[in-house]
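> Build me a model from this:
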Amino acid sequence: MAQLKEIIQWCDQTLNTHEFKDYAPNGLQIEGKSEVQKILCAVTASQEAIDAAVAQNADLLLVHHGYFWKGEPYPITGMRGKRIKSLIQHDISLVGYHLPLDSHPSLGNNAAIAECLALENLQALDPSERHPIGNIGFLKQAMSATEFRDYLTARLGFKTIHLPAEKSQIQKVGFCTGAAQDFIGKAAEQGCDAFISGEVSERTYYEAKELGVHYYACGHHATERYGVQRLAKAISEQFNIEYSYFELNNPI
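Sure, this is the predicted structure:
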């Protein structure tokens, strides 16, 4: 058993949350029990994830996509109201980490993608960022564009969408999980052969072709499964408490 405040303090310090400007609050979003025996982690704080936390008697739901995003309406009604009511009724804390969990060099989503794809010699996609949100890595051996698409599909468990460019071989790869398709311009500036993210937009087709960078959409959910699991495991080891992961195989 661990104190909720101690867990949040440790996470905030580990992820350097105070050094990020984000689209939602990082850390404790809804306060539940003061003592935590079990954590359930999930990519998104959906109703199904909340129901799973209730069913598993979790004290804390740890997510990458929490609540209170910039631009959202203030009233707690409708779908969001139902979710928050469920958490409060069952005294479950909601804890969310967004950009800090994308960029962390060992626990983060991008670090996990690099490891999964065996990308080497990592560097920042944007060298001006103190805590890079995106990265660049190198394949040990170059692949053709179609070979790389099939490799991504096999390693990430998501039917990858490939928007082609002219280059015949891929070795220098930019990547940023989630909805970072508009970072393809940064990848082009850094001379990348390809860029990986989760989602894709209509405009991305033309940008890939005209910028000369192959684009691979590997799923927003599929590319961001890893950070919450790594963070939950680290919390479990630090505080000697139980954790589990809830997988809702979102096809987007």
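> contacts and neighbour counts: CA atoms only from here.
Noted.
> how about the helices of the stretch 51-200 of the chain, start to end?
78-89, 99-103, 109-116, 145-156, 184-189 (DSSP state H, counting those that start in this stretch).
> tally of neighbours for the closest residue to residue 162 other than its chain neighbours?
Leaving aside its chain neighbours, residue 162 sits nearest to residue 216 (4.7 Å; criterion: CA to CA, 6 or more residues apart in numbering). Around residue 216 there are 26 other residues, counting by other CA atoms under 10 Å.
> OK, contacts around residue 216?
Listed by CA atoms under 8 Å, 6 or more residues apart in numbering, the contact set of residue 216 reads 149, 160-163, 194-198.
> what packs against the longest strand seen in the chain?
Identified as the longest strand of the chain according to DSSP state E is strand 135-144. Using 3 or more CA pairs under 8 Å, 6 or more residues apart in numbering; DSSP states H and E as the contact criterion, the secondary-structure elements in contact with strand 135-144 are strand 120-124, strand 169-175.
> Please name whichever of those strands is nearest to residue 49.
Smallest distance to residue 49 across those (CA to CA): 27.3 Å, for strand 169-175.
> Could you also give me the structure for this second sequence? I'd like to compare it with the first:
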Amino acid sequence: MNTGDFEILMTQLFGKWIKEFEDEGEYGFTHKVEKEIKVIAYATNLTPETVEKAHNSGADLLITHHDAWDFVYGMKEVCVDELKKHHISHYFTHYPLDFVEFGTSTALFERIDIDEITSLSSFKDNQELPGIGIFHEPLTFLELKERLEHVMEEPVKAWKNHDRRINKVGILTGAGNNTALIEYAKKQNCDAFITGERTLYSVQYANFAGISLYVGSHTYTEIFGVENLVFRIQKHYPNVKVVRINEEHIESC
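You can find the predicted model right below:
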């Protein structure tokens, strides 16, 4: 697979979501090298550390969910310098990966063995919508917490806001700390809402609304969406090796 093949495949895999977020800075190459891609490394975040680990793994291409955003002042420039030095391409896909059918919320549902996804996470009228799923055999509050911790290999903060078993679940990975997202899950009769960040107000509202809240890290609620993407690339190009870059659990400290 060369760089051109990769770009064509991205348009095929993401379909309408590529057009939806065209020219909005939500996906694309941070640095592009025209070369044969034999090894793809992947992570949630573009940081100097993930670039160095990609280099150590022999990667030709690093794929992440996040760019090194401009508000993390100066980090993007350092990352690009390192990518250039090591002759590594970097591609990120943010909103397209959040809402494509195999994306971040779907991937986390899959990893916690949900029985049925009744609606995918989506983006409508300039608003994000959580995915909704059902456990046919409802879990206890602690069973779901332990399942999440096992999958993400990190502590999960959780607030038990009712005494029901967990049957219906809403997920919006990453920064799903907007109370409107929890309200949406509540209106869908969800027993729990899972995300990757919290605020005072999201904790308050979940308690008020009587919906249990589970919060892992932004990084590790979203890594499985990137993993789903690279596995699909590997299906199309079986000779490409994929390497997961393990990031530190700095949000859990």
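> Can you pull the TM-score for these?
Once superposed, chain against chain, the TM-score is 0.86 (TM-score structural alignment, normalised by the length of structure 1); 245 aligned residues with a CA RMSD of 2.6 Å.
> Can you tell me which of the helices of the stretch 51-200 of structure 1 is most buried?
Of all the helices of the stretch 51-200 of structure 1, helix 99-103 carries the top mean neighbour count, a mean of 25, counting by mean count of other CA atoms under 10 Å.
> ok so, going back, how big is the offset of the longest strand of structure 1 relative to structure 2?
Comparing strand 135-144 of structure 1 with its match in structure 2 after superposition yields a mean distance of 1.5 Å (mean CA distance after the TM-score superposition for structure 1).
> What span of structure 2 is that strand aligned with?
Taking TM-score structural alignment as the measure, structure 2 aligns residues 131-140 with strand 135-144 of structure 1.
> how about that stretch: buried residues?
131-135, 139 (16 or more other CA atoms under 10 Å).
> Between those residues, which sits nearest residue 242 of structure 2?
Among the buried residues of stretch 131-140 of structure 2, residue 131 lies closest to residue 242 of structure 2 (CA to CA), at 27.3 Å.
> Can you lay out the buried residues of stretch 131-140 of structure 2 as a markdown table showing distance to residue 180 of structure 2?
Output for the buried residues of stretch 131-140 of structure 2, formatted as a markdown table (distance: CA to CA, whole Å):
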| residue | distance to residue 180 of structure 2 |
| --- | --- |
| 131 | 14 |
| 132 | 15 |
| 133 | 18 |
| 134 | 21 |
| 135 | 23 |
| 139 | 25 |
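> quick one: which two of those are the most distant?
Among the buried residues of stretch 131-140 of structure 2, the pair separated by the greatest distance (CA to CA) is 131 and 139, at 18.2 Å.
> How about the equivalent of residue 94 of structure 1 over in structure 2, nearest residue that isn't a chain neighbour?
Counting by TM-score structural alignment, residue 94 of structure 1 corresponds to residue 90 in structure 2. Among residues not flanking residue 90 of structure 2 along the chain, residue 62 sits closest, at 4.7 Å (CA to CA, 6+ apart).
> if I look at the one you found, how far off is residue 32 of structure 2?
Separation of residue 62 of structure 2 from residue 32 of structure 2 (CA to CA, to the nearest Å) stands at 10 Å.
> Likewise for residue 76 of structure 2?
14 Å.
> same check, this time on residue 197 of structure 2
Computed as CA to CA, the residue 197 of structure 2 to residue 32 of structure 2 distance reads 31 Å.
> Which one of these two is surrounded by more residues?
The neighbour comparison of residue 197 of structure 2 against residue 32 (other CA under 10 Å) goes to residue 197, with 22 against 17.
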